[in-house]
Each structure stands twice: as C-alpha cells, then as structure tokens.
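1. I'll drop the sequence and a predicted model, then ask my questions.
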Amino acid sequence: MWRGLSALAIQAAWAPHRLCARCSTGGESLIPRSTIFALSSGQGRCAISVIRTSGPASGLALRSLTALQEPPPARKACLRLLRHPCSGEPLDRSLVLWFPGPQSFTGEDCVELHVHGGPAVVSGVLQALGSVPGLRPAEAGEFTRRAFAHGKLSLTEVEGLADLIHAETEAQRRQALRQLDGELSQLCQGWAKTLTKALAHVEAYIDFGEDDNLEEGVLEQADRDVRALEVALCSHLRDARRGQRLRSGANVVVTGPPNAGKSSLVNLLSQKPVSIVSPEPGTTRDVLETPVDLAGFPVLLSDTAGLREGVGAVEQEGVRRARHRLEQADIILGVLDASDLSSSSSCSFLDTVVAPLVEQSNNSGGSGQRLLLLLNKSDLLSANAPACNTALPPHLLLSCHTGAGMDGLLQALKTELAAVCGDPSTGPPLLTRARHQYHLQGCLDALGHYRMATDLALAAEALRQARRQLSHLTGGGGTEEILDLIFQDFCVGK
C-alpha cells in the first residue's frame, strides 16, 4: 500500500500529526516531529526484546512491517509476522501493541514490538524500521523527553523516573517511585494554588480596595496563607539533605586507632575484600571507598588510616586524610580493640574523637554527625571479665572474626541511616536534588520580600516571583540547558 509513495507524500499524509511542545520560554508552539525508534530492553541475547516507536509515522511503520491495512485494536497484544518492508523477507513472529496518541507514554502514536531477543532478530527489525520513510533512531532519553513535552510527566516526575532506573537499593527504589507517582509535583501544585489565591486577593484589593462589595479581610487571609506556606517550605528545606543522601548515598566512615579491626569491618560490611587485613599497624595509609547497600540504604563506605601520632611521612599523610574524611562523614563508625581499651592509642581516640562527637551530638539535639562506637575483638574477652574498666559512651560489642554482634550493628546502622536519609515509605516527599532546594529557597526568599513590601504592587510582584520559582521546579519555563542536564543520564530507548 505504502511502497509506491515518496517520502514527501508520506510526510504530507501525516502532516496533521504534530506535537504541542513547550519552548524554552515556557510557552507552547506547534512543531512537526519526526518518528523515533529504539530498542527499549537491555542489550545482548535474551528471551524477549522490546522495540518501540513514537511519532506520527508509527502507524506507517506498523503497516510496513506487518502488511496490515489497519492497526490492531488499541492497547491489545496481537501476534503478527514481521517482514522487511523492502524485500518482504520474514523477520520474526512478534507480539504487536498499538498505542494511539494521546493515550500513550509519550502522548504520540506509539508501537511496541515484542520480538525474540536474539541479536540477529533485533538487528533485523531495527534495520527494517530504519528503512521506513520518516523514521530515525532515537537519542538518549528522547521518549521521556517527548512525554515531558506533551505534559505526560512533570520535570520532577521525569527525575523520579531517572532515579528509578538507576536505583540500586530498596530505599532508593521507594523514594524514586514516590517521585515518579507525582507526590512532589502534587505538593508543589498545592503550594502554587495557595500562591495564586493569595495573589488574587492582593490584586483584588489593588483594583477594588474602595469597593463596598469586596469581601472583608482579603489581605489578612492572604497574609495567613503566605505565613503557613513559609512554615511548610522551611520544613522541607531543613530536610533537603536527607533526600540528596538517599539518592547519592550517605557517607559512612570507619575510623579508630591502628589494629582495631577497621579494615576487617569494612570487608565484612561490603562482603568483599576491599581492604588489606594485617596484624602490622598502619597497613591502611589512604582512604579506601566502596559503595555498599546497607539495610536497603545506599552508602559510600570509607576505610581510613589508623589515627596515631609519631609515624612516618606517608602514614602521617594517611592520618591527615582520615581526619579530613571524618569532617565529611554523615555517620562515623568508631572502632576500638575491646581487649586493649587502656592503651594510649585507645585513650587518645576516646579523648580526641569520641568525646567531641558525643558533646556535639548532645548540643545539637542529635542533628549533627552520628557516631556508633564499636568494641571489636569481643571474642578475646574472657566470659567473666568486663569489656572495660572505664566509663564509655553507648557502644556495641562486636567480633569481626566470629561475626558476633553483626546483627545488632546492622540494626543500629539501619536506624541511623533512616534518620540521616529519611524514611522513603512515610512522611512528605523528599527533595532529592540540589535543583529542588534552589527553587524552593528562591520561593521562600520571594515570600520574605512579600512580608517586607510596603506597597501592594510590590507585594503582588513578590507573589508572582514565588509562584514562578515553583513553576520552574516542576518544569514550566525551564531552559534547554537544564533539560539537557536532566536527560543526559537516560539510556537510548527511554
């Protein structure tokens, strides 16, 4: 049916199919769109591979490969023989799904081909699609970008989708799924409605301030709404770092005097030989890092040099780096030798590291760096002997050699990580990116200008600025540079 038509004629036939896309200034313009195709499932040999298209020529592509006069029923899987549109050579028997726009992921006409996952089959079908006029291979993230342009996803939902694809732990998956479901977007939309209502009240007072028909107390109501919104924004900004830690990983640093068992603990927690374990003091002379999934939370676990003085230049540099890394830690695992707590190195560690951290935690109400003090080598203690004769802060007994006490340590770590990263299953949605924090802070600053304004016109402009910041957060008026940055981590086919 279509083989005798030129590419120009086909494009003219599909000319009514155009995409309403946001331009960089936040407005909308009708622009023609090409049709894209890509392998959306993983590369390599597998049982099933999913190839999909999006764009006005998706129907043409489906007809070209299946020799159908009409597409199959919408959103219903049908078994069809795929043939090359030029040679007519059979390619594969495939499950075919037709998603006419706008009821599709991208908002455009879409086709999914579920083919057998052999490399030759996938390559043949992709080559066949490439021979259809008007089709081209998709770029990375282009399907999702079209969904955003069609208003199918807000920008925060796009970020949630990216985080879901890259999630490696249970907590990351839960948080990303909540953001993809639109919880953060809906929260921002609720705030925007509050600002719109307050702005309407202020502008009504400007226009009809002397009108007897104007409802009393409109300015007071606007002030109350703005104050309540300021409280909500401050609350979310205070928790902004938790969401970012949940997305990128919390910094957990293992520290202590030499030969306390730090490297053994790192190897045990990471379940792989990250650090060299030796009875010789000062084996670790640099910071060794490894990403770890601890109790479902993402963690960057760091092994550091043993803290002591009077050592050589190389080890002393390791000690300096260890102290610097301690300053960046979210959670510190302080490790001591339970059988040698009276040694000078143990006492020095308790005085110079543990005591200041405990004092800082008490003064900050537990909002600063978090410390778990571990007494390792508990297997060397006699059954009747106390662990130590000195008063110690709350601590856990552990044996990296036998594994005793590991369950208690993991449970304590889970509690600390939940406090540091937030619980993705409960509470309000977290801010997972610095961009979120930037726009919410901009909104809060604008509300501050509203409170300080002595002129109603200036107050109204401050409310507009605050609303504009929320619009930027969810995607309205975003620049192309920001969009390119967000979509750069998407894979081809998504």
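-> Thanks, I have the structure now.

2. From here on, just use CA atoms for contacts and neighbour counts.
-> Will do.

3. What are the boundaries of the helices in the stretch 351-494 of the chain?
-> Secondary structure of the stretch 351-494 of the chain, counting by DSSP state H, counting those that start in this stretch: helices at 355-364, 406-421, 434-452, 456-474, 480-487.

4. adding another structure so you can compare the two:
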Amino acid sequence: MIELGRDTIFALSSGPPPAAIAVVRVSGPGALEAAWTIAGRPPPPRRAGLRALKDEDGRLIDRALVLVFPKPDSATGEDLVELQLHGGRAVVAAVERALAAQGLRRAEAGEFTRRALANGRVDLAQAEGLADLLQAETEAQRVQAIGAVEGAVSALARRFGERVLALSAEIEAALDFADEDDVVVDLREVGAAIATLRAEMANLVARPPVERLRDGIRVVLTGPRNAGKSTLLNLLVQREAAIVSPIAGTTRDVIEVPVVVEGVAYLVSDTAGLVDGTADPVEAIGVERARAAAQVADIVVWLGDDAPPAGAVWVWARADEEGRGAPPSGVDVATASGRPETIAALWRLVGTRTAQAPPRADLPALNRRQRDLVEEAAAELVADDDPLILAERLRRVRTALARITGADATEAMLDTLFGRFCIGK
C-alpha cells in the first residue's frame, strides 16, 4: 500500500460559503491536539459538543459544534475532527488561519479519501464509486455510484476470486500430492468449472459500462443532406444547438449536445448529410465522421426517405411541411416542428430502444479499468491438461481480480482518480 505523509491536513468539506453551516475537517496525527488548541477540551468521541473556537491569541472566532473520531474508526482511518461552524466566509477563513498557525496544511483534492484508501477504510473500487457519486447528476448515476461505494463491485471481484482460489487449491493439491492415492482431482470437472466462470465474466464484460451513465447514451441523427437532422436535434434538446438552413450540406461536423430525459443522460449528435461522393474535401471529412459516429452509437435515428440501416429508428421528419405527403410503410415515428407530441413520441421510442443500454440498477456496472481487468482474467481462464500451466493461469486470474480493489494501485493512477474529487473529500 502506498505510504502517505504523517502530516495533519484540514479543509472545508461542505459547500463554499456563505452558507448556514460550514464543516471543516481535520485529519492526521495532530488532529486531536489541534482540537484541544482551538476548541479547548473536546467532547467524547462521536458526540457533538458546543465549544468556543479561539485563535492563537485567544480571541473568539465562533461558537461551533465539535465532533471527534479517534483512529482507526474514522472516515480516514486516522484521528479526525469535524468543526461545524457558522457558514460565513470570514468565520471559515479565521478557523483555517488558526489551524494553519498550528502547522497543519491544507488538504489536496481527494486527500481525505486517499488516506482512507491507504488505511484500508475503502478499497479502490469503492473510491472510484465515490468519485462517480460526487459527480452524479441523474438518479441512475446516483444509484450505480452508491452501489459501488457500498462495495457491490468489490464484492463481485471477491466472489470471483474465491471461486478461482478454490480451483487453484484443487490444482495445487494435485501437484503436491500426485503420488498419494487418496488425492484425486478430476481435471474435466475443473475444466467445466473454469468454462462456467469464464462465461460469467464474459457476460459481466458484455453489460453496459458505467461510463454510459456519466457520458450519456449516444443517439446519432443521420441521413442524407437536408433531411432535417439539425432541426430535429434542436427540437430534441429544446434549444438552438445547431444551425438550421435550407442550404444542403450546412452541417459539416458532428455536433454533440448532452440532455437528460426522464432521469437518463443522453448525448445527441447531429451529423453531416451522407453522400456517396463529393468534390468538397471538407464535406468528405464530415461524411466520414458521420459514418464513424453512427458506428459507435447506442441508437441511430435515420431521417432518410429510403429504408433505414438495420436496427435504426426511422423518423419521417418535417411531417407538417406542405407537400411532404404521407410517410412510407415502416416509419417508426413522424415528427413535426409545430407538434411537440411527435417529439415526445420519438423520445419514448428512443427510451424503449435503449432500455438495455444503461446499466441495470440491480446489477453492478464496471468502469473501463475494471472491465479491462475482468477481460484479462477471463482470457487466462483456459483449461489445460498440464496442471503446472493451469496453476499458473489461475494465479494470473487471481492477480487480475485482486487489482480491481487496488492491489496494484500506482501513484499515477491515484493522482488521476483523486484529481476528480473536491478538496474536502
């Protein structure tokens, strides 16, 4: 585990002032002494006590609630003190000056949680979940993030690890007691168990990743020139996000607009009109980007008059336009600028089509790092008639699964993760 400095840190852990209440946290070996110095005799552990906070010259700063959490049973695993102040800027600034005057330093982004990781209060998967929880903007994001914080991903990795460890024990027994008649290991049964485990890991990796909740379900509007894609984008996101013009080929690049509908985050993309060939090099780049966007979309919305690509939602746009006529057979929904109910109908259809795209609330979803490790583990789950080779493969599987909870956490990895946190977390 990565060693952290033994200095004592402090930070404002609530929202920026002014506010009704401000919470300042202090963590480290000098936290209790700092509480004595600034607040006098602290209250009993985990019991709030009203104290007069004073600066280094004995002048009253504020009257605040003080809570003390001795190590190791604290959020960080260190001695920790919370000061619940009146939330004015001057009050918070005075308390921070008084703490700094004792030699304490301001915390860096995510440093409280980083110390909790170093002291075994949380593992890496839980810390990643907490980072997602702090940035959650939709209910779906919150549900998945709180599951990770509560250990859903970690528990899944441990269960896989325990099953692999049991298989390893059988193989090791076969190697260590090969000459003993009473130790019999059926490699066919081991192979069947390995195949089952591999299939379960493959199913887990095939689930939608947690990034879908944060980045949004990718909805790409595509079709020929002047099909009404930009108009439809503006109607879907309810603002003028794209330039609308009767001139064919106005849109030259992919325009991405985030929107939340019914608690689900979407990333809706307008694209250049598709053509088989063009002499305009800029338009050619736009067409190529449009096709690339459609290939990685979770759902494609096709606005052409001809039959759509397989699996796409076929929209008959501009249905209220004079002379437009009736939509052809097979169109999923007809939309019109002056009929909001048609846009609502399209959103309902998109929601139905993408119902399986977001991670399910009752199943843990993995982030990219975790998915890569499960894929790495699954790739090693190959039955082999040679127990020595099989034992080594299973060891690699256990190592990959252990890394999900942080067995291989590096400074660079942790710097990136905790850079997503606020200062006081």
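-> Structure's in. What do you need? None of these values were measured; they are calculated from a predicted model.

5. For the two chains, what TM-score is obtained?
-> Once superposed, the chains reach a TM-score of 0.91 (TM-score structural alignment, normalised by the length of structure 2), with 424 aligned residues with a C-alpha RMSD of 2.5 Å.

6. ok, and which of the helices of the stretch 351-494 of structure 1 has the densest surroundings?
-> Among those, judged by mean count of other C-alpha atoms under 10 Å, the one packed with the most neighbours on average is helix 456-474 (a mean of 20).

7. what's the angle between that one and helix 434-452?
-> Put simply, helix 456-474 of structure 1 runs at 170 degrees to helix 434-452, going by axes from the mean of the first three to the mean of the last three C-alpha atoms, to 10 degrees.

8. Tell me which other helices or strands helix 456-474 of structure 1 touches.
-> helix 155-166, helix 183-208, helix 434-452 (3 or more C-alpha pairs under 8 Å, 6 or more residues apart in numbering; DSSP states H and E).

9. From the contact counts, what lies against the longest one?
-> For helix 183-208 of structure 1, the contact count by 3+ C-alpha pairs under 8 Å, 6+ apart identifies helix 155-166, helix 218-238, helix 456-474 as packing neighbours.

10. The last one now?
-> Here helix 434-452 of structure 1 is seen to pack against helix 218-238, helix 456-474 when contacts are counted using 3+ C-alpha pairs under 8 Å, 6+ apart.

11. Out of those, which is closest to W191 of structure 1?
-> The closest of these to W191 of structure 1 is helix 218-238. By C-alpha to C-alpha, the value is 7.0 Å.

12. The closest one: what's the following helix or strand?
-> helix 240-248 (DSSP states H and E).

13. Any idea how far the following helix or strand past that following helix is from the middle of the chain?
-> As assigned by DSSP H and E, the chain's next helix or strand after helix 240-248 of structure 1 is strand 250-255. Computed by C-alpha atoms, centre = their mean, to the nearest Å, the chain-centroid distance of strand 250-255 of structure 1 equals 21 Å.

14. mean deviation of strand 250-255 of structure 1 from structure 2?
-> After superposition onto structure 2, the mean distance of strand 250-255 of structure 1 to its aligned counterpart is 1.9 Å, using mean C-alpha distance after the TM-score superposition for structure 1.

15. so where in structure 2 does that strand end up aligned?
-> Following TM-score structural alignment, the partner segment of strand 250-255 of structure 1 in structure 2 covers residues 217-222.

16. circling back to that earlier point, let's have the helices and strands packed on helix 434-452 of structure 1 in TSV, adding distance to I206 of structure 1.
-> Converted to TSV, those look like this (distance: least, C-alpha to C-alpha, whole Å):
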stretch	distance to I206 of structure 1
helix 218-238	10
helix 456-474	7
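
17. That's all I had, so thanks and see you.
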